[in-house]
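**Q** Requesting a structural model of the entry that follows:
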Amino acid sequence: MSELTKAPRSERSFFGQPRSLVTLFSLELWERFSYYGMSAILLYYLYDHTSAGGLGLSKPTASALVSIYGSLVFMSGVLGGWLADRLLGMRRAVMLGGLLIMCGHLALAVPGGLPALLVSMLLIVCGTGLLKPNVSSLVGELYSADDRRRDAGFSLFYMGINLGAFLAPYLVGTVGQQVDYHLGFALAAVGMAAGLVGYARGRSRLGRAGEEPTNPLRDGERPQVVRRACVGGALVAAAVVVCAATGSLSVDVLINAVTVCAVLLPAVYLVTMLRSPRTDAVERSRLIAYIPLFIGAVCYWVVNEQTSSVLAQFADTRTDLDILGFAVPASWFQSLNPIATLVLAPVFAWLWIRMGDRQPTTPRKFATGLLLGGASFVLMAGPGLLNGVDVPASPWWLVASYFVVICGSMCLSPVGLSATTKLAPRAFLAQMMSLWFLASAAAGGINAQLVQLYRAETEIGYFAGVGAAVMAVGGVMHLLTPWVQRRMGGVR
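**A** Sure, this is the predicted structure:
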């Protein structure tokens, strides 16, 4: 980290971390509140009857749409990272992204049916692409490359993410399911607005971190970028027109197209960085070491990203919602993920600091996370095996599954954020963080196909099969650990 980008060292600490972490912690808390608040009710809004305020889609189609929505959100990080690196700088990209997200939630707050949903998707996808990778990269800029607080700092930042996600289902979910879906979406917009106000007031704490692009466009490059943008936009528009004219413009075509793009885009992105003349030999070796970590992250997120689709549907249709005589809204179960994270994040942050140089290497942590993530899905085959798929399942199955998957997340997600900033070529700092979020995009694209297979008659095989496959990848990661570690160029 250069002298021009690091935050002031004379400031007070925040749990032993730079005080400037508070500003980014708060912004990400409210951004995740808005996003997960929307996600908590989106599936139900899509498949609920029109008489109840929903759109009346089929459950498989609704689940697939939720998956591609998430995939598009994470894919947009590629453009957001590029804009930050070449044009805006990370700090301005974060502010613009937050404004677009807020407008997207306001579009959903309008009872405009499918058109309002599409406008909202466009705004939230673009806004999250600008904000999400760049706020995480800003966290990395608060530390020097050899600062041992780095993993712990990302764990605390990850706790802020999940604090927002914890609050959202209880507030947005309750208002959306029990009062009106559109009021719930409006509450999500209020949350994003609160995050923007806090970020605007606290930006001075960041010093000059993220103020300027790390790889700004040269004057001669601007016309070429404009031409490429125009050509790309024209090709997309032409594809839409052709599909509409031939009658092939449908939800299924959209789902399949997003799946293909989500899987191919990270591969193209990695090759581009590997072949770039701005990537030196050591950085190239680190990128090669990053490939198996990335594949492992995709497999883990295949499980974790189904909380807003398959597990949300399981909570709504297969779970006994009468708890101690109180009818619990199905959306509340999506708070189990952040609850487990809030409990476990400080424990793991303390553990990594306590272990110091004795802590497992990054590939070992990834392998453990994959084994636990897969086990959480294998566990969900239990209710069907023991009692059949026609008997409402105890809510404790979901509680146990979420706890196990978050133990895996603590070994993979904050560690992956930290590893991404450490292994990133300097010329591609923000774009490398975009690549990390493409793991979730690829998982969303794969899930868009997988979730359509989930129904009562396939429940047992679905959970057991997907879970076992992810555990198998974890086993392979353990075997590959020495190879990966040798190519990380001294990064542990």
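**Q** CA atoms for contacts and neighbours, from now on please.
**A** Fine.
**Q** what about the closest residue to residue 369 other than its chain neighbours, which helix or strand?
**A** Counting by CA to CA, 6 or more residues apart in numbering, residue 408 is the residue found nearest to residue 369 once chain neighbours are left out, at 3.7 Å. For residue 408, the host element (DSSP states H and E) is helix 395-423.
**Q** Just give me how far the helix or strand following that helix sits from the chain centre.
**A** The element immediately downstream of helix 395-423 (helix or strand, assigned by DSSP H and E) is helix 429-450. From the chain centre to the centre of helix 429-450 is a distance of 8 Å (CA atoms, centre = their mean, to the nearest Å).
**Q** Give the next helix or strand downstream of helix 429-450.
**A** That would be, after helix 429-450 and using DSSP H and E, helix 459-486.
**Q** buried residues in that following helix?
**A** Applying a neighbour-count criterion of 16 or more other CA atoms under 10 Å, one finds 459-460, 462-464, 466-471, 473-474, 477-478, 480-481, 484-485 buried in helix 459-486.
**Q** and for comparison, fold this next one:
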Amino acid sequence: MLESKKQEIVASVPQTGFFGHPKGLFTLFFTEFWERFSYYGMRAILVFYMYYEVTKGGLGIDQSLALSIMSIYGSLVYMSGIIGGWLADRIFGTSRAVFYGGILIMLGHIVLAVPGSVPMFFISMVLIVLGTGLLKPNVSSIVGEIYSPEDNRRDAGFSIFYMGINLGGFLAPLVVGTIGMQYNFHLGFALAAVGMFLGLTVFVTTKKGNLGLAGTLVTNPMAPEQKKKGYTLILVAAIVVIILLVIAITTGLLTFKRFISLVGILGVLIPTLYFIVMYNSSKTTATERSRIIAYIPLFIAAVMFWAIEEQGSTILANYADQRTQLDFAGIHISPAWFQSLNPLFIICFAPVFAWIWVKLGNRQPTIPTKFAIGLFLAGLSFLVILLPAYFGGSQSLVNPLWLVLSYFIVVIGELCLSPVGLSATTKLAPAAFSAQTMSLWFLSNAAAQALNAQIVKFYTPETEMQYFGVIGVAALVLSFILFMLSRKIQGFMKGIR
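**A** Below is the predicted model:
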């Protein structure tokens, strides 16, 4: 995006009106609030829906396989951001991508809300995966567009936006999780569909007055003749993929285990190819190439961080369901409620971190240092959760406060890494790949969950200490390496802090 165009977009957005931030942050805050309510509500009960017996309203899938499917689903959700970023950059812009994505997500939750079978479950997953790929990276890109690159409010704005994400994520497991676990899974999924509808309503009704030109510019548009060829290629590719999938499934060539392995390979291969293409593009300047080099170690650190954090919806969800004392302080705790801990702590502490970064100004830690701190805390959170088995064995039920402490530690790490990563991505992105670089950021989560799909199979109550210990120590070692390299990485950023 040319510098003059960036300035034109910023000038079109009212620069005050939402807690001292651009008015457009209101629209994006509440759009993402309802989208996350929808997503996290569904996710709070999805793994239980998969492995609970049919007599309990579930699908009766093997528990170990359900945990792997959950990780693969999460990986594909973020991997599909490639498609959303490319379509936004080349064809219809980020604003339309957000709208189309919301429609697909809502339809996916509607399909889940209809009592059906395993095939219906996978149809809903396809819709939600594609919809989230269109919406999530592009709504974050629009946040970056409403601020000028020099605006000191930028990191604080992303922290506020991140708090909106987690406000939706906090309420969803309490509402959708309670309804889904205590009454009916499908009724819970229906509430998730309502949440996405409300998000779409906020976006459509307020974007004109609040966002100005933000999200409307196609940064790297295809020529008209290229569009026709592009649409044809996409259609042919989709048909070929569908035919190959049908053949592979019906002949038994594509099994769950092979599919999980395939996604694991793609989780590493796709971001690698992305870095290569952006670095070698003729549209990437020398300064932008240097910033891409700086982005690589940050990406690797993010993969390790998300590999730990995202196990909150798989291993720790299973831990809450089967290893935790759920009758505590005179109340019965639903295992889905633990999914609210992560966003609850972010809601409480995101404003604190936003204030700290603004207060420190140019004296705040560099981006690589913040990443190193976040990764260190993620590793520590896994070392904490192995202590109950060390003190009490792997057979006794665990006090729920251990889970609370583990979630708390990883959340403090997340606040050092995730909103900072979003902001850093918008600043380090090559101009011709702005939305696609945001998709690349979300690929760090995709790669992490693809990795998780392989490693969650090693978790059992008997291997609990080794499982948490090995992963936790690996994160601590990587955080130390990143901290030692932070000055070198900062140099490659060419003035970006």
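**Q** TM value for the aligned chains?
**A** After superposition, the two chains reach a TM-score (TM-score structural alignment, normalised by the length of the first structure) of 0.98; 492 aligned residues with a CA RMSD of 1.2 Å.
**Q** hmm, back to that, can you tell me which residues contact the residue nearest to residue 369 of the first structure?
**A** 368-373 (CA atoms under 8 Å, 6 or more residues apart in numbering).
**Q** what about 7 Å?
**A** Counting by CA atoms under 7 Å, 6 or more residues apart in numbering, residue 408 of the first structure makes contact with 368-370, 372-373.
**Q** Same check on residue 449 of the second structure?
**A** Counting by CA under 7 Å, 6+ apart, the residues that residue 449 of the second structure touches are 71-72, 74-75, 307.
**Q** Secondary structure and neighbour count added to the residues you listed, as TSV?
**A** Below are the contacts of residue 449 of the second structure laid out as TSV (DSSP: H, G, I helix; E, B strand; the rest coil; neighbours: other CA atoms under 10 Å):
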residue	secondary structure	neighbour count
71	helix	29
72	helix	26
74	helix	24
75	helix	29
307	helix	26
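**Q** show me where the stretch 101-250 of the second structure has helices.
**A** 118-145, 154-172, 178-182, 185-211, 224-251 (DSSP state H, counting those that start in this stretch).
**Q** Would you mind putting the ones you listed into CSV with mean neighbour count and distance to residue 445 of the second structure alongside?
**A** Shown next, in CSV, are the helices of the stretch 101-250 of the second structure (neighbours: other CA atoms under 10 Å; distance: least, CA to CA, whole Å):
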stretch, mean neighbour count, distance to residue 445 of the second structure
helix 118-145, 23, 12
helix 154-172, 25, 16
helix 178-182, 20, 26
helix 185-211, 22, 22
helix 224-251, 12, 24
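**Q** could you dump those helices to TSV with distance to residue 33 of the second structure?
**A** Converted to TSV, the helices of the stretch 101-250 of the second structure look like this (distance: least, CA to CA, whole Å):
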stretch	distance to residue 33 of the second structure
helix 118-145	11
helix 154-172	5
helix 178-182	19
helix 185-211	7
helix 224-251	32
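**Q** With respect to residue 417 of the second structure, which of those lies nearest?
**A** Residue 417 of the second structure sits nearest to helix 154-172 of all these, at 10.7 Å, using CA to CA.
**Q** mean deviation (superposed) between the closest one and the first structure, please.
**A** Here helix 154-172 of the second structure, set against the first structure after superposition, deviates by a mean of 0.3 Å using mean CA distance after the TM-score superposition for the first structure.
**Q** Can you check which part of the first structure that helix sits on?
**A** Using TM-score structural alignment, helix 154-172 of the second structure corresponds to residues 150-168 of the first structure.
**Q** And stretch 125-138 of the second structure, by the same measure?
**A** The aligned range for stretch 125-138 of the second structure is 121-134, by TM-score structural alignment.
**Q** That stretch vs the second structure, mean deviation?
**A** Stretch 121-134 of the first structure sits 0.5 Å off on average (mean CA distance after the TM-score superposition for the first structure).
**Q** Now for residue 443 of the first structure: which residues touch it?
**A** 298-299, 301-302.
**Q** Same check on residue 319 of the first structure?
**A** Here residue 319 of the first structure is in contact with 392-395 (CA under 7 Å, 6+ apart).
**Q** residues near residue 54 of the second structure, how many?
**A** Close neighbours of residue 54 of the second structure, defined as other CA atoms under 10 Å, add up to 12.
**Q** what's the distance between it and residue 116 of the second structure?
**A** With distances taken as CA to CA, to the nearest Å, residue 54 of the second structure is found 11 Å from residue 116 of the second structure.
**Q** Trace the residue nearest to residue 369 of the first structure over to the second structure, please.
**A** Aligned counterpart of residue 408 of the first structure in the second structure: residue 413 (TM-score structural alignment).
**Q** One more: residue 71 of the first structure?
**A** Per TM-score structural alignment, residue 71 of the first structure is aligned with residue 75.
**Q** Enumerate every residue touching that match.
**A** 445-447, 449-450.
**Q** repeat for residue 281 of the first structure
**A** Counted by CA under 7 Å, 6+ apart, residue 281 of the first structure has zero contacts.
**Q** Contacts only, for residue 30 of the first structure.
**A** Contacts of residue 30 of the first structure (CA under 7 Å, 6+ apart): 164, 191-192, 194-195.
**Q** Show residues contacting stretch 8-24 of the second structure.
**A** With CA under 7 Å, 6+ apart as the criterion, stretch 8-24 of the second structure contacts 25-26, 145-148, 157, 210-214.
**Q** what would these look like in TSV with distance to residue 368 of the second structure?
**A** Output for the contacts of stretch 8-24 of the second structure, formatted as TSV (distance: CA to CA, whole Å):
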residue	distance to residue 368 of the second structure
25	26
26	29
145	23
146	25
147	22
148	22
157	20
210	33
211	31
212	33
213	32
214	29
